[in-house]
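**Q** any chance you can model this:
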Amino acid sequence: MFDKDQRVTHAAITENNRLGEVLAYIKERQDERHAPKVKTNSEKISYTPRGRKPGRRTDIMNDPKALARRQTLSRLNAAE
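**A** So this is what the prediction gives:
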């Protein structure tokens, strides 16, 4: 409830005036400094995306690695 018989002392008024000056000084000091960089959750835990895993190959007969391996094996078998 609101107190209708509220009394304000001169000391309180003086303190409030000084407080306003102090707050203005603090605001000036804060404006001079750069704002801190806020990290995302991923940056906080040092998350690094690893990319996607390769999917299933659909055509193993035309795969360059498989062709090279088959040719190497056929050369080894021919040499024996």
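**Q** C-alpha from now on. contacts and neighbour counts both.
**A** Noted.
**Q** immediately after the longest helix along the chain, which helix or strand?
**A** Criterion DSSP state H: the longest helix present in the chain is helix 10-32. Where DSSP states H and E defines the elements, the next helix or strand beyond helix 10-32 is helix 41-44.
**Q** any idea which helix or strand comes after that following helix?
**A** Counting by DSSP H and E, the next helix or strand C-terminal to helix 41-44 is helix 64-79.
**Q** need the contact list for Glu32.
**A** For Glu32, no contacting residues are found, by Cα atoms under 8 Å, 6 or more residues apart in numbering.
**Q** please give me the structure for this one as well, since I'd like to look at both together:
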Amino acid sequence: MVLGVSSIPDVHTHFKTLYSEINSPKVSYILRLANRIYGEKTFNFLSEFVDSTQKQYQADMQAVDFIGSSEKSRKLINHWVKEKTE
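**A** The predicted structure follows:
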């Protein structure tokens, strides 16, 4: 058991709760978490994986062209991070 979590499913449940609490508008501090998954557009991700990461981690999937346009992908990712960073 690590950090009070005894199984993999518990990790997802605890992180979902923690994420919601940290990003709550009712808190008196500024701390925001932002998650996103960038995946190669030619790769077919399992819908269960995409749905699970969105549900548990509030991480949307963004398809990008790492193979054919890595620089454009890098700029897109960096822009997203900049927008989410205070």
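**Q** TM-score for these two?
**A** Laid over one another, the chains give 0.22 as their TM-score (TM-score structural alignment, normalised by the length of the first structure), with 34 aligned residues with a Cα RMSD of 4.0 Å.
**Q** re earlier: now do the buried residues in the longest helix of the first structure.
**A** Neighbour-count burial for helix 10-32 of the first structure, counted by 16 or more other Cα atoms under 10 Å, picks out no residue.
**Q** stretch 72-80 of the second structure now?
**A** In stretch 72-80 of the second structure, counting by 16+ other Cα under 10 Å, buried: 73, 77.
**Q** the strands in the second structure, which residues?
**A** 35-40, 59-64 (DSSP state E).
**Q** tell me what angle the first one forms with strand 59-64.
**A** So that's strand 35-40 of the second structure. 30 degrees (axes from the mean of the first three to the mean of the last three Cα atoms, to 10 degrees).
**Q** I'd like to know which elements strand 35-40 of the second structure is packed against.
**A** strand 59-64 (3 or more Cα pairs under 8 Å, 6 or more residues apart in numbering; DSSP states H and E).
**Q** any idea how far Val64 of the second structure is from Ser70 of the second structure?
**A** Using Cα to Cα, to the nearest Å, Ser70 of the second structure is found at 8 Å from Val64 of the second structure.
**Q** okay, those two: which has more neighbours?
**A** Set Ser70 of the second structure next to Val64 and count neighbours by other Cα atoms under 10 Å: Val64 wins out with 20 against 13.
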